[in-house]
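A.B. asks: Okay, structure incoming, though there's no sequence with it:
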């Protein structure tokens, strides 16, 4: 992924990739500029989010691991449940949310998912 453009939303500059993946990290900075990853993790641990991500993946990803998704869904919402973008992708073979390190790094999501995240923030 390489940054193709930036848009300004309220007070934040948000990176958008050529393949319609939007930076969740940049969106999360609106709530917590110092540690946006915690905003993303809190969103990902809710039962609603896990359900939403699972439905999106089932519609858009033929390689989605539905068996592992069921295990994640059963755990979601509990007080001890923790989910990160990297963990989600590795467990379920997800493509809708991706984390990248280095230049232009951060957590990116397909625009459908990014808009849902933005409405939660």
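C.D. replies: On my side now, so go ahead. Remember, it's a predicted structure, so these values are computed and weren't measured experimentally. Numbering: from 1, shown residues only.

A.B. asks: From now on I want contacts and neighbour counts done on CA atoms only, so please keep to that.
C.D. replies: OK.

A.B. asks: May I see the buried residues of stretch 16-28?
C.D. replies: 16-17, 21-28 (16 or more other Cα atoms under 10 Å).

A.B. asks: Also stretch 64-81?
C.D. replies: For stretch 64-81, burial by neighbour count (16+ other Cα under 10 Å) applies to 64-66, 69, 72-73, 75-77.

A.B. asks: what does stretch 28-39 give?
C.D. replies: Buried residues in stretch 28-39, counted by 16+ other Cα under 10 Å: 28-30, 36-37, 39.

A.B. asks: got it, and stretch 81-92?
C.D. replies: Per 16+ other Cα under 10 Å, stretch 81-92 contains these buried residues: 82-85, 88-89, 91-92.

A.B. asks: Put this next to the first one:
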């Protein structure tokens, strides 16, 4: 079961999810702070950065017992390049 909590930050509603004692924050809601009309582009650009890819890889190492680190290396090596599409 997933619990939801809503926060009001600078007049913007951001949803927090809690499942199995772990908390998650809505990236879409956070992106709306930068551009409420085009939050999809904010996330798309964020997903292309090497730092984000490395963060996601570390998160998977810690939380996903089936994480395929060899396949991930391909994503990490391409991240940040102009041709990289996540």
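C.D. replies: Nice, thanks for sending it over. It should be emphasised that the depicted structure is a prediction, and the values quoted were computed from it without experimental measurement.

A.B. asks: Walking through the first structure, point out its helices one by one.
C.D. replies: In the first structure, the helices defined using DSSP state H lie at 24-28, 36-44, 47-60, 66-75, 85-92, 111-120.

A.B. asks: Mind listing residues that contact the shortest one?
C.D. replies: Residues outside helix 24-28 of the first structure that contact it (Cα atoms under 8 Å, 6 or more residues apart in numbering): 12-15, 36-37, 39-40, 106-109, 114, 117-118, 121.

A.B. asks: Can you give me the stretch of the second structure that stretch 49-64 of the first structure aligns onto?
C.D. replies: Aligned by TM-score structural alignment, stretch 49-64 of the first structure falls on residues 52-67 of the second structure.

A.B. asks: Mind putting the helices of the first structure into a markdown table with distance to residue 1 of the first structure?
C.D. replies: Listed next are those as a markdown table, based on distance: least, Cα to Cα, whole Å:
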| stretch | distance to residue 1 of the first structure |
| --- | --- |
| helix 24-28 | 14 |
| helix 36-44 | 19 |
| helix 47-60 | 19 |
| helix 66-75 | 26 |
| helix 85-92 | 16 |
| helix 111-120 | 14 |
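
A.B. asks: picking up where we left off before, farthest pair within the buried residues of stretch 16-28 of the first structure?
C.D. replies: Spanning the widest gap among those are 17 and 28, at 16.8 Å by Cα to Cα.

A.B. asks: give the contact list for the alignment partner in the first structure of residue 76 of the second structure.
C.D. replies: Aligned against the first structure by TM-score structural alignment, residue 76 of the second structure finds its counterpart in residue 73. Residues near residue 73 of the first structure by Cα under 8 Å, 6+ apart: 47, 50-51.
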